[in-house]
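any chance you could fold what I've pasted below:
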Amino acid sequence: MGSIVANAMIDAGVLAASQGLPDSAASWYSHARVQEIACYILLGIGLIPSLLWMPIYLARLYIHKLPTAVIVSSFVPVGCCGQGAFALLHIGRSLRRITVLTGATPLGGFEDGLGDVISPTSALAMADAIYALSQVGGLFLWGLGIVWMTFAVLSIADVLAVSEITLNLGLWASTFPVGTMAASAVQMGIEFDSTAFKIIGTVLSVIVIIDVAWIASITAWKGWTGELFHAQDLEDIGGEVPTSLPQSRKYAYQPRPVRMRRSRHSSGDVGPSSRSRSASSNRTRVNARAS
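Reported below is the predicted structural model:
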């Protein structure tokens, strides 16, 4: 349940956020609405499981720590929060724009459950409610991202206080999460017309640019010298590729008996169904004699 699991969850959030961008400029509104529904489904696939995964990952950090070579991967949960906030803001804004242009409900349909036609005013009120909830949800996720970013920075500072961090490809794990926080901060600055969020987004963007330039130079140098790649799994088992793997089954295996029904009949075991049939036949004989 490490950062590799989170990367698979983040992909769905990235797809939802990237799909929300062209929807805001789509002229075929029925297709744009379908894409927005797909974006919400993708957020359910990626964002919700990542929120459930975070407590497990935090417990692992507290109990087992992380190797110094991959300590930078503690930034990965920040990407889940930042990308989720960015996606919610864009999807809510796109749905409201589609409702303003079409007069239909945000997710489609012109009638309610009772068969009454929904007026454009009511549809716009629904879109405004979704838009407001998207803003509040974006703020919640962005705040959670700040918490995880604090954990990551403190973890790296704790490691640097006692040892050195190996410079390898794992350093790239810090670029995307901080970039998502910068993008969501800039978007919230636009949505709320907030100078504070715009400044925070600008500062985070500058940090990301410096981080990418620094890590890119290290990657080029380490790649030239052949010291770039680091396999933590191989290092844990001595640094050599194993020729065979031990049995990974964690429970005792017992083969399922074949032809269980035939074995029961051969052993003389009578099941409840046969008992009920014999009892009914006995009652039939008794009734026949009585008559």
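
from now on I want contacts and neighbour counts done on CA atoms only, so please keep to that.
OK.

how about the helices of this structure, start to end?
3-23, 29-63, 76-102, 120-160, 175-192, 195-225, 232-236, 260-266, 272-290 (DSSP state H).

tilt between the first one and helix 29-63?
It stands for helix 3-23. Helix 3-23 and helix 29-63 are oriented at 160 degrees to each other (axes from the mean of the first three to the mean of the last three C-alpha atoms, to 10 degrees).

list the buried residues of helix 3-23.
Under the neighbour-count criterion of 16 or more other C-alpha atoms under 10 Å, helix 3-23 has 3, 6-7, 9-20, 23 buried.

so what touches that helix?
The contact list for helix 3-23, computed with C-alpha atoms under 8 Å, 6 or more residues apart in numbering, reads 32-33, 35-36, 38-40, 42-43, 45-47, 49-50, 53, 73-74, 76-77, 79-80, 83-84, 86-88, 90-91, 94.

another for comparison:
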Amino acid sequence: MPVTRRVAVATSAFGLTKDTEIPLVVDALRQRGVDAVAVAWDDGDFAWSSCAAVVIRSTWRYEEHVEQFIDWVESVGAVTRLDNPPEVVRWNMRKTYLGDLADRGVPVVPTRFFAPGEKPVFPEAGQYVVKPTVSAGARNTARYAEEHRDTAARHVAALHARGATVMVQPYVTRIAEGERALVFFGGEFSHAIRKQPVLTDIGVVDNARVAHPGILPHDPNSDELELAAKALAAAPTEDPLLYARVDVALADDGSPMVMELELIEPNLFLTGTSGAMDRFTGLVHDRLK
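Okay, here's the model as predicted:
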């Protein structure tokens, strides 16, 4: 493995035009003496082995090319340091990991999974959410009420027809109080935000919706931090992850539960919190030594 201080910040063609943090990350790394470059993950001409590390950032819409993406992850991980590592990416790219968290005693939003060919079961009462297990930014996701069972069933059938496993969750009513996103660097808490609900419309799949509406700073309490630590401990690695985001919502009784554990390409909200960019790029730099 070549010894160099070049770092590739992996994004996508979409991310190169839409991720406003990418040029800031590259610039911050360069200011630390790192030869940093932003590259689309599916750029077949780039020599990934020339890098001391490859940091996965906005590889957005990889879910449209799952097999190609995982092949890329494996090939890059074989020639250089990949953050986060291949075994973590493989585990985290399918939201069936929520079942693993639940098996480890981590409180999560109750979730049922239905593979193609399996008939979905919707809650008898209350609203619920349907989405594919490989998804990001609430794409191909919708919220339904009891009277929308036929529409929800058609949604499931369309996802199954594409070979997707579907997940059904009760709609968390206290999401109106804000979804929390706790960000960790190297296993240490960095900062958190709270955002408004995403699935505001009922019975609608809207892939153009804003993924993070109404962002505000959030000061997590001890219960939220403890929950996040338990979720991170369940990841299939013994080493602290370069980055992680734990998305948390409140159950009806006010206790926190994991909505998602984001370990591949989450928005880390680096520009909205004092010191976040320095902490992140400083850790990337320090891990090169």
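
quick TM-score on the pair, please.
Scored against TM-score structural alignment, normalised by the length of structure 2, the superposed chains reach a TM-score of 0.26; 129 aligned residues with a C-alpha RMSD of 6.5 Å.

so who does E262 of structure 2 touch?
For E262 of structure 2, the contacting residues are 92, 244-247, by C-alpha under 8 Å, 6+ apart.

inside strands: which ones of those residues?
Of the contacts of E262 of structure 2, the ones assigned to strands by DSSP state E are 244-247.

ranking those residues by neighbours, who comes first?
Counting by other C-alpha atoms under 10 Å, A244 has the largest number of neighbours within these, with 28 neighbours.

wait, that one sits on F184?
Yes - counting by C-alpha atoms under 8 Å, F184 is a contact partner of A244 of structure 2 at 5.1 Å.

and for D27 of structure 2, the neighbour number?
Residues contacting D27 of structure 2 under the criterion other C-alpha under 10 Å number 17.

please apply the same query to W72 of structure 2.
W72 of structure 2: 17 surrounding residues under other C-alpha under 10 Å.

list the contacts for L216 of structure 2?
193-195.

restricted to helices, list those.
Per DSSP H, the contacts of L216 of structure 2 never map to helices.

filter the residues you listed down to the ones in strands?
Using DSSP E, 193-195 are the members of the contacts of L216 of structure 2 that sit in strands.

using a markdown table, lay out the residues you listed together with neighbour count and distance to Y144 of structure 2.
Below are those laid out as a markdown table (neighbours: other C-alpha atoms under 10 Å; distance: C-alpha to C-alpha, whole Å):
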| residue | neighbour count | distance to Y144 of structure 2 |
| --- | --- | --- |
| I193 | 23 | 26 |
| R194 | 23 | 23 |
| K195 | 20 | 21 |
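
which of the residues you listed sits closest to A157 of structure 2?
Nearest to A157 of structure 2 among these: K195, at 30.7 Å, using C-alpha to C-alpha.

quick check: the closest one vs A249 of structure 2, distance?
Using C-alpha to C-alpha, to the nearest Å, K195 of structure 2 is found at 11 Å from A249 of structure 2.

again, but for F69 of structure 2
Here the distance between F69 of structure 2 and A249 of structure 2 works out to 29 Å (C-alpha to C-alpha).

which one's more surrounded, these two?
A count of neighbours by other C-alpha under 10 Å puts A249 above the other of F69 of structure 2 and A249, at 26 against 17.

hmm, that one is touching M257, no?
Yes - the pair A249 of structure 2 / M257 is scored as a contact, 5.6 Å apart, by C-alpha under 8 Å.

give the other helices and strands that the helix or strand where L182 of structure 2 lies contacts.
Per DSSP states H and E, L182 of structure 2 falls inside strand 179-185. Here strand 179-185 of structure 2 touches strand 188-195, strand 243-250, helix 276-286, going by 3 or more C-alpha pairs under 8 Å, 6 or more residues apart in numbering; DSSP states H and E.

what's the closest of these to S222 of structure 2?
Taking C-alpha to C-alpha, strand 188-195 is the member of these nearest to S222 of structure 2, at 11.8 Å.

any idea of the angle that closest one forms with strand 243-250?
50 degrees.

so which elements touch strand 188-195 of structure 2?
Against strand 188-195 of structure 2 (3+ C-alpha pairs under 8 Å, 6+ apart) you get strand 179-185, strand 216-217, helix 276-286.

and if we set it to 10 Å?
Judged by 3 or more C-alpha pairs under 10 Å, 6 or more residues apart in numbering; DSSP states H and E, the packing partners of strand 188-195 of structure 2 are strand 179-185, strand 216-217, helix 222-233, strand 243-250, helix 276-286.

check the contacts of E262 of structure 2 and tell me the two furthest apart.
Of all pairs drawn from the contacts of E262 of structure 2, the greatest distance, 13.5 Å, lies between N92 and D247 (C-alpha to C-alpha).

overlap in contacts, the two.
Counting by C-alpha atoms under 10 Å, 6 or more residues apart in numbering, the contacts common to N92 of structure 2 and D247 are 260-262.

show me where structure 2 has strands.
6-11, 35-40, 53-56, 81-83, 112-114, 128-132, 142-144, 166-170, 179-185, 188-195, 216-217, 243-250, 256-262.
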